[in-house]
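Chemist: Okay, sequence plus prediction incoming.
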Amino acid sequence: MNPPPPRYRGRFAPSPTGPLHFGSLVAALGSWLHARAAGGQWLLRVEDIDPPREARGAAVRQLATLVAFGLEHDGEIVRQRDRGPAYAAALAKLLAAGDAFECRCSRTDLVPSGGLHRGCVARPGGHAAAVRLRVPDVTLGFDDAVQGRFEQQLARDVGDFVLRRADGLWAYQLAVVVDDADAGITTVVRGADLLDSTPRQILLQRRLGLPTPAYLHLPLVLAGDGRKLSKSLHSLPLDDTDPWPALAAAWRFLGQEPSAFTRAGSPAKALARALPAFDARRIPAVPGIAFGADQDTTTGT
C-alpha cells in the first residue's frame, strides 16, 4: 500500500523590516484560507536572518497584527535567527558534494555580466568569501496553482546564487528551503513577487534531497501609482484597532464573493463563517490595486 499523503501544512513567513501592510495581509490571509480550507495547519515563521534590515519591535508588532485580524496560527513560532546550525549542515552537504563553492567576487567584478555570477573572475576584488550554489545551464519550470506554468533558464537569468553572504549572514534562498523542509510544509502560498525565486528553491531542494512542495503565488498588490506596494508611500501599516475594512478588502482582492464575509462578532469568527465559501479557483493571477490607495476602497480585482 502507498503511504497516505502528508497532511496539509502551510505557513506565513514575514520579515521584521516594518509593520505589516495590505500586501502582507493578502499573503497572510491567502495562505491561512488555503490551509484552513484543506483542514490543514498554518504555521508562522519570523524571517529574521538579516539584522541590518530589521526594525526594532517589528516582529512583535507583526504578530500582534495577525492576532487582531483573526489569523490564528498552529504550533510554535519559528525564528530564523535560531536556525543557524540547520543552515550550516545543509551548506556543508552542498560543499562536500561540489554543488557549492567559495567566491570572492565583488559586486564591481560582476558588473560586466549584469550582476550575475557565471564564473569567478581572475582577480576578484572581494576580500571575505561568500558561498554560492553552482547553477547548471538548464531550464527549470513548475506548475503554479494560480500563475500557471513558470520556467526559468537558470544560468542565463540567475547565475550562481549566494547561499551564505560574505558578511557571514545566511541568504534567503537557502534558509527558506531548509526551513520549509524541516517544518514539513506541503504547500507554499505567497505573493507573486517571489515567483522567480521558486526555480532556485526547487534546484536547492533537489541538490539537498528535499521534497518540493506545491506552490501558489497570489496576485501582486500594487499601489495607485502602479508600483509594488512595499516600495510605495501607500504601504501604510494596517490598523489593528479597526481590522474590518482591510480584512474585507483582502477577501475581495483574492477574488472571493464579497457577501460571504460579514462584519459580526470578532474577525476570527467572521473568517470562520466565510471559510466554507472560500474557493481557491477564484483567486486572480493578475496584479491589483491596494485597498486604500489614493483614498480609494476598491481592490482592482
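Modeler: That came in fine, so what should we check first?
Chemist: okay, CA-based contacts and neighbour counts for the rest of this
Modeler: Will do.
Chemist: I'd like to know which elements the helix or strand hosting residue 11 is packed against.
Modeler: When elements are assigned from DSSP states H and E, residue 11 belongs to strand 9-12. Secondary-structure packing of strand 9-12 (3 or more C-alpha pairs under 8 Å, 6 or more residues apart in numbering; DSSP states H and E): helix 22-37, strand 41-46, strand 187-191.
Chemist: neighbours of residue 169, just the number please.
Modeler: By other C-alpha atoms under 10 Å, 15 other residues sit near residue 169.
Chemist: Could you double-check that it sits in contact with residue 49?
Modeler: Yes - if you go by C-alpha atoms under 8 Å, residue 169 and residue 49 touch, sitting 6.9 Å apart.
Chemist: hang on, the earlier thing: out of the helices and strands packed on strand 9-12, which one sits most buried?
Modeler: For the helices and strands packed on strand 9-12, the largest average neighbour count (mean count of other C-alpha atoms under 10 Å) is found in helix 22-37, namely a mean of 24.
Chemist: tell me what it is packed against?
Modeler: Other elements packing on helix 22-37 under the criterion 3+ C-alpha pairs under 8 Å, 6+ apart are strand 9-12, strand 41-46, strand 187-191, helix 244-253.
Chemist: how about the ones you listed, which one is nearest residue 198?
Modeler: Nearest of the helices and strands packed on helix 22-37 to residue 198, taken as C-alpha to C-alpha: strand 187-191 at 10.1 Å.
Chemist: Give me the distance from the closest one to the chain's centre.
Modeler: Its chain's C-alpha centre and that of strand 187-191 lie 6 Å apart, by C-alpha atoms, centre = their mean, to the nearest Å.
Chemist: Downstream of it, the next helix or strand is which one?
Modeler: With DSSP H and E, the next secondary element past strand 187-191 is helix 198-208.
Chemist: And for that following helix, what's in contact with it?
Modeler: With C-alpha atoms under 8 Å, 6 or more residues apart in numbering as the test, helix 198-208 has contacts from 90, 93-94, 99, 140-142, 151-152, 154, 173-174, 177, 211-212.
Chemist: which of the residues you listed lies closest to residue 260?
Modeler: Taking C-alpha to C-alpha as the measure, residue 260 sits nearest to residue 142 out of the contacts of helix 198-208, at 32.4 Å.
Chemist: What ranges does this structure have for its strands?
Modeler: Along the chain, the stretches classed as strands by DSSP state E are 9-12, 41-46, 78-79, 100-103, 130-133, 139-144, 148-153, 162-164, 187-191, 214-218, 221-222, 288-289.
Chemist: In CSV, list those along with distance to residue 118.
Modeler: Output for those, formatted as CSV (distance: least, C-alpha to C-alpha, whole Å):
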stretch, distance to residue 118
strand 9-12, 33
strand 41-46, 32
strand 78-79, 33
strand 100-103, 11
strand 130-133, 11
strand 139-144, 15
strand 148-153, 13
strand 162-164, 12
strand 187-191, 28
strand 214-218, 28
strand 221-222, 33
strand 288-289, 36
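Chemist: let's bring in a second one:
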Amino acid sequence: MYIGRFAPTPSGPLHFGSLLAAMASYLEARSQQGKWLLRIEDIDKPREVSGAANQIIHAMEHYGFQWDGKIEYQSTRTEAYQYALNELSPHTYPCTCSRRKIRTDARLGTLGLIYPGNCRKTKQTPENQQYAIRIRTPDKSLCIHDAIQGQFCQNLAIESGDFIIRRADKLFAYQLAVVVDDQWQGITHIVRGADLLDNTQRQIHLQQCLNYTTPDYMHIPLASYPDGQKLSKHTHAPALITDDTKAILSNLCRALSFLGQKAPNHTEFDHLQDCWDWAIQHWDNTLIPKKMSIPLSDTSIKN
C-alpha cells in the first residue's frame, strides 16, 4: 500500500510553499487509494515557535486535509532515535570540533562547508567536553531517480563530508530523526520540496547503514519570489488565509495550477470537498513542471 506523509517543522505558520508540498503529497497518496500521515517535526526546540504546531494543524483542517491516524510528534520519539544512534555506532565517531575550527580547516562544497575529518580517527568518547556524533560517508557516487527531478547523484565524501547525526547540545539531527520515523511509519513514498533534494543521499546512506527500506522520492518545484528566493518562513512568506472559504478555494486552485494541473476557476466549486474530489480524480503527476523552482508574481504571493 502507498503510504505518504507531510512533516512540517513548527517554526512558523503554513504559507503557500508549504501548501504546495502538502497538496502534492496528499494527492499522490489519495489518487492511489493510499494512506497519508501527518507528522510534526518538533525535534529542534530552539527553532520551534510557540503555538506554531497548533497553527499548522488548524490551517490544514481549514484547507480540508484529512490525514490517517493520529498526528505524530518527533519530540516523543527520542528513545527511538537513541536506539538507532546506538545501532549506527560502528559507522560513527565523536567530534569535538568547534564551528570556528571547521571554518578554518574546511573547504567549501556544493552543500556548504565540508567537514575536514579532523576527528575521524577518534574512538574514545571525550570526558567533560561537549561533542557531536558524526557518521562516516562513503567515497562513491550514490544515485537516485527522482520522479520529478530525474537522475540525481552525489558523492557524500566529496560533497558533504561526514555529517552530524547528534548535535553537541545532544539534540538529534534532522537527518537521523526523519529516517527513523519514515521507517517506523512505513512510508513508501516521500513527496516534498526540491530544496530537500540534496538531503536525500544522506538519508539513503543512513537507511543503508540501518538496513532500512528506501522509499521512492518526488521533489516538487519550489515557489519563489521574483528575485529567485524561495518562499519560506525565513523570507517572511505570508501565512495562509484560514478564515475565508473563497480565499481558501482560490489558494487551492492556485496551488493545483502551480503543480501543472488544469484546475477550474475556484468559483466553480461550492465547497472545499468538491475541490478536493476534483483534484483527486484528475491528479496527474506527469504534469508537474520538471524544475527546481518557479517564480510567482508579486500579487500571487499575497495569500
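Modeler: Received the coordinates, thanks. What you see is a predicted model, and the numbers here were worked out from it, not measured in a lab.
Chemist: now what about the TM-score between them?
Modeler: Once superposed, the chains reach a TM-score of 0.90 (TM-score structural alignment, normalised by the length of the first structure), with 287 aligned residues with a C-alpha RMSD of 2.1 Å.
Chemist: on that earlier part again, okay, the strand holding residue 11 of the first structure sits on what stretch of the second structure?
Modeler: Using TM-score structural alignment, the residues of the second structure aligned to strand 9-12 of the first structure are 3-6.
Chemist: Just give me the neighbour total for the equivalent of residue 152 of the second structure over in the first structure.
Modeler: Correspondence of residue 152 of the second structure to the first structure, assessed by TM-score structural alignment: residue 150. Residues lying near residue 150 of the first structure (other C-alpha under 10 Å) number 14.
Chemist: Distance of residue 150 of the first structure relative to residue 66 of the first structure?
Modeler: Noted for residue 150 of the first structure: a distance of 31 Å to residue 66 of the first structure, by C-alpha to C-alpha, to the nearest Å.
Chemist: Who are the contact partners of residue 215 of the first structure?
Modeler: Residue 215 of the first structure touches 143, 144, 145, 187, 188, 189, counting by C-alpha under 8 Å, 6+ apart.
Chemist: try 7 Å this time
Modeler: Counting by C-alpha atoms under 7 Å, 6 or more residues apart in numbering, residue 215 of the first structure touches 144, 145, 187, 188, 189.
Chemist: counterpart of it in the second structure?
Modeler: In the second structure, residue 215 of the first structure lands on residue 217 (TM-score structural alignment).
Chemist: Find the nearest non-adjacent residue to that match, please.
Modeler: residue 190 (4.9 Å; C-alpha to C-alpha, 6 or more residues apart in numbering).
Chemist: Which residue in the first structure aligns with the one you found?
Modeler: Using TM-score structural alignment, residue 190 of the second structure sits opposite residue 188 in the first structure.
Chemist: Also residue 114 of the second structure?
Modeler: In the first structure, residue 114 of the second structure lines up with residue 116, judged by TM-score structural alignment.
Chemist: And for its match, the neighbour number?
Modeler: Neighbourhood size, residue 116 of the first structure [other C-alpha under 10 Å]: 18.
Chemist: Distance of it relative to residue 54 of the first structure?
Modeler: With distances taken as C-alpha to C-alpha, residue 116 of the first structure is found 26 Å from residue 54 of the first structure.
Chemist: you'd agree the match of residue 190 of the second structure is up against residue 12?
Modeler: No - when contacts are counted by C-alpha atoms under 7 Å, residue 188 of the first structure is not listed as touching residue 12 (8.6 Å).
Chemist: which stretches of the stretch 201-301 of the first structure form helices?
Modeler: Using DSSP state H, counting those that start in this stretch, the helices of the stretch 201-301 of the first structure run over 244-253, 267-274.
Chemist: mind giving me CSV with those and columns for mean neighbour count and distance to residue 21 of the first structure?
Modeler: CSV is the format used below for these (neighbours: other C-alpha atoms under 10 Å; distance: least, C-alpha to C-alpha, whole Å):
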stretch, mean neighbour count, distance to residue 21 of the first structure
helix 244-253, 22, 9
helix 267-274, 18, 17
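Chemist: Trace residue 141 of the first structure over to the second structure, please.
Modeler: Residue 141 of the first structure maps onto residue 143 in the second structure, with residues paired by TM-score structural alignment.
Chemist: Please report how far that match lies from residue 252 of the second structure.
Modeler: 34 Å.
Chemist: next one: residue 260 of the second structure
Modeler: From residue 260 of the second structure to residue 252 of the second structure the distance is 13 Å (C-alpha to C-alpha).
Chemist: ok, now residue 57 of the second structure?
Modeler: From residue 57 of the second structure across to residue 252 of the second structure, the span is 17 Å (C-alpha to C-alpha).
Chemist: do residue 204 of the second structure as well
Modeler: Distance of residue 204 of the second structure to residue 252 of the second structure, given as C-alpha to C-alpha: 32 Å.
Chemist: Now do the contacts for the nearest residue to residue 145 of the second structure once chain neighbours are set aside.
Modeler: In space, and not counting its chain neighbours, residue 145 of the second structure is closest to residue 151: 4.5 Å by C-alpha to C-alpha, 6+ apart. Listed by C-alpha under 7 Å, 6+ apart, the contact set of residue 151 of the second structure reads 143, 144, 145.
Chemist: Equivalent analysis for residue 223 of the first structure, please.
Modeler: Residues in contact with residue 223 of the first structure (C-alpha under 7 Å, 6+ apart) are 229, 232, 234, 289, 290, 293.
Chemist: Would you check which pair of those lies furthest apart?
Modeler: Largest separation among the contacts of residue 223 of the first structure by C-alpha to C-alpha: 232 and 289, giving 11.9 Å.
Chemist: higher neighbour count, those two?
Modeler: With neighbours defined as other C-alpha under 10 Å, residue 232 of the first structure and residue 289 compare such that residue 289 has more, 25 against 15.
Chemist: Give me the neighbour count for the nearest residue to the match of residue 141 of the first structure once chain neighbours are set aside.
Modeler: Spatial nearest neighbour of residue 143 of the second structure, excluding adjacent residues (C-alpha to C-alpha, 6+ apart): residue 153 at 4.1 Å. Residue 153 of the second structure has 15 neighbours, counted by other C-alpha under 10 Å.
Chemist: Could you verify my assumption that residue 153 of the second structure touches residue 141?
Modeler: Yes - assessed by C-alpha under 7 Å, residue 153 of the second structure is found in contact with residue 141 at 6.2 Å.
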